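Colleague: missing the sequence, but the structure's below:
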């Protein structure tokens, strides 16, 4: 019996870009549901605060001064959320494919979790210089949500990609 270890060294392998975009879109939806559920169950105060924070990236600081539900704010937040989800899904696939990190489900889930946690650090500690209002969302729930985003995106990509 011969033991084969799968190497994860770089090879010239292109990602399946369409699968990556769909995976990022789907994982963005999963993260959005988790954020809304967390806000509804655990957070006191305005349940639309996170939505306004995301929309403020494109609509400006004034959106943060409003309260309650606004269809325009929700549409802007959805657009930003899904565009970023697709972009990050494509970035993740660009890492997974050439290093063959999709060789097994545990490997792709681990890769996705690490990617999600790195994304959390970059978003909530790096980008907070440009979008200071995100500092108040730092914490374990947001970090776990980003790890789940990465895992979901990686798993969906693995299932959808054309070998």
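Modeller: Now that the structure is in, tell me what you want to look at. Quick caveat, the model's predicted, so the values are computed rather than measured. Numbering: from 1, shown residues only.
Colleague: CA only for contacts and neighbour counts going forward, please
Modeller: Will do.
Colleague: tell me where the chain has helices.
Modeller: For the chain, the helices defined by DSSP state H occupy 17-42, 49-59, 71-96, 105-121, 140-160.
Colleague: could you list every helix and strand in contact with the shortest one?
Modeller: Helix 49-59 makes packing contacts with helix 71-96 when contacts are defined by 3 or more CA pairs under 8 Å, 6 or more residues apart in numbering; DSSP states H and E.
Colleague: quick one: buried residues of the helix it packs on?
Modeller: Neighbour-count burial for helix 71-96, with 16 or more other CA atoms under 10 Å as criterion, is recorded at 73-74, 76-78, 80-83, 85-86, 88-96.
Colleague: one more structure, for comparison:
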């Protein structure tokens, strides 16, 4: 089956939303750091484009930071989706979900260890919640792509 571009882009957006929701849920249940940790991570992401000047504490709400971080988050989610969709278009649903979970772990490694060569501040986000969030991203990406590529998007 060929790559379904519309399903891949849509899956990246859905997986980005699901993973963010999962991360916020886990922060809420297992930490008392909300909303500080959310604002901190938004600043980490926005600093990719805006530079390190947005990093200093306190990590408070800033519309510019939130908007830039959101755009970056979804662009990266879509790029990751387009990469994985190439594989998913060739395998069945069960293997797709397994591939998605492994892909989530790979993305965690790339984001939290590889990207720190360029953006060292991301090393502060290395924790089990971030690992789980990346796995959730990969699984939701794979599942959404398989559903959308077969039913909703020709």
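Modeller: Received the coordinates, thanks. Computed from a prediction, not measured in an experiment: that's the story for all the values here.
Colleague: any chance you could compute the TM-score here?
Modeller: Remark: TM-score between the superposed chains equals 0.88 [TM-score structural alignment, normalised by the length of structure 2]; 147 aligned residues with a CA RMSD of 1.7 Å.
Colleague: residue 93 of structure 1 -> structure 2?
Modeller: In structure 2, the residue matched to residue 93 of structure 1 (TM-score structural alignment) is residue 85.
Colleague: number of nearby residues for the corresponding residue of structure 1 for residue 122 of structure 2?
Modeller: Matched to structure 1 by TM-score structural alignment, residue 122 of structure 2 sits across from residue 134. Per other CA atoms under 10 Å, the neighbour tally for residue 134 of structure 1 reads 17.
Colleague: quick one, what contacts residue 134 of structure 1?
Modeller: Contact analysis of residue 134 of structure 1 by CA atoms under 8 Å, 6 or more residues apart in numbering lists 53, 124, 128.
Colleague: shared with structure 2, which of those residues?
Modeller: Comparing the contacts of residue 134 of structure 1 with structure 2 on both residues aligned by TM-score structural alignment, their matches' CA atoms under 8 Å, the contacts found in both are 53, 124, 128.
Colleague: which residue in structure 2 aligns with the first one?
Modeller: Taking TM-score structural alignment, residue 53 of structure 1 has residue 44 as its aligned residue in structure 2.
Colleague: go on, the second one?
Modeller: For residue 124 of structure 1, the aligned position in structure 2 is residue 112, judged by TM-score structural alignment.
Colleague: contacts only, for residue 138 of structure 2.
Modeller: Going by CA under 8 Å, 6+ apart, residue 138 of structure 2 touches 15, 97, 99-104.
Colleague: at 6 Å what do you get?
Modeller: Applying CA atoms under 6 Å, 6 or more residues apart in numbering to residue 138 of structure 2 gives the contacts 100-101, 103-104.
Colleague: try residue 124 of structure 2
Modeller: Taking CA under 6 Å, 6+ apart as the definition, residue 124 of structure 2 has no contacts.
Colleague: next: the one 10 residues further on.
Modeller: Shown in contact with residue 134 of structure 2 (CA under 6 Å, 6+ apart): 104, 108.
Colleague: now which residue in structure 1 aligns to it?
Modeller: Using TM-score structural alignment, residue 134 of structure 2 lines up with residue 146 in structure 1.
Colleague: quick one: residues contacting the nearest residue to residue 141 of structure 2 once chain neighbours are set aside.
Modeller: Setting aside the residues directly before and after it, residue 141 of structure 2 is nearest to residue 15 in space (CA to CA, 6 or more residues apart in numbering), at 4.9 Å. Residue 15 of structure 2 makes contacts with 137, 140-141, as judged by CA under 6 Å, 6+ apart.
Colleague: near residue 106 of structure 2, how many other residues are there?
Modeller: Neighbourhood size, residue 106 of structure 2 [other CA under 10 Å]: 16.
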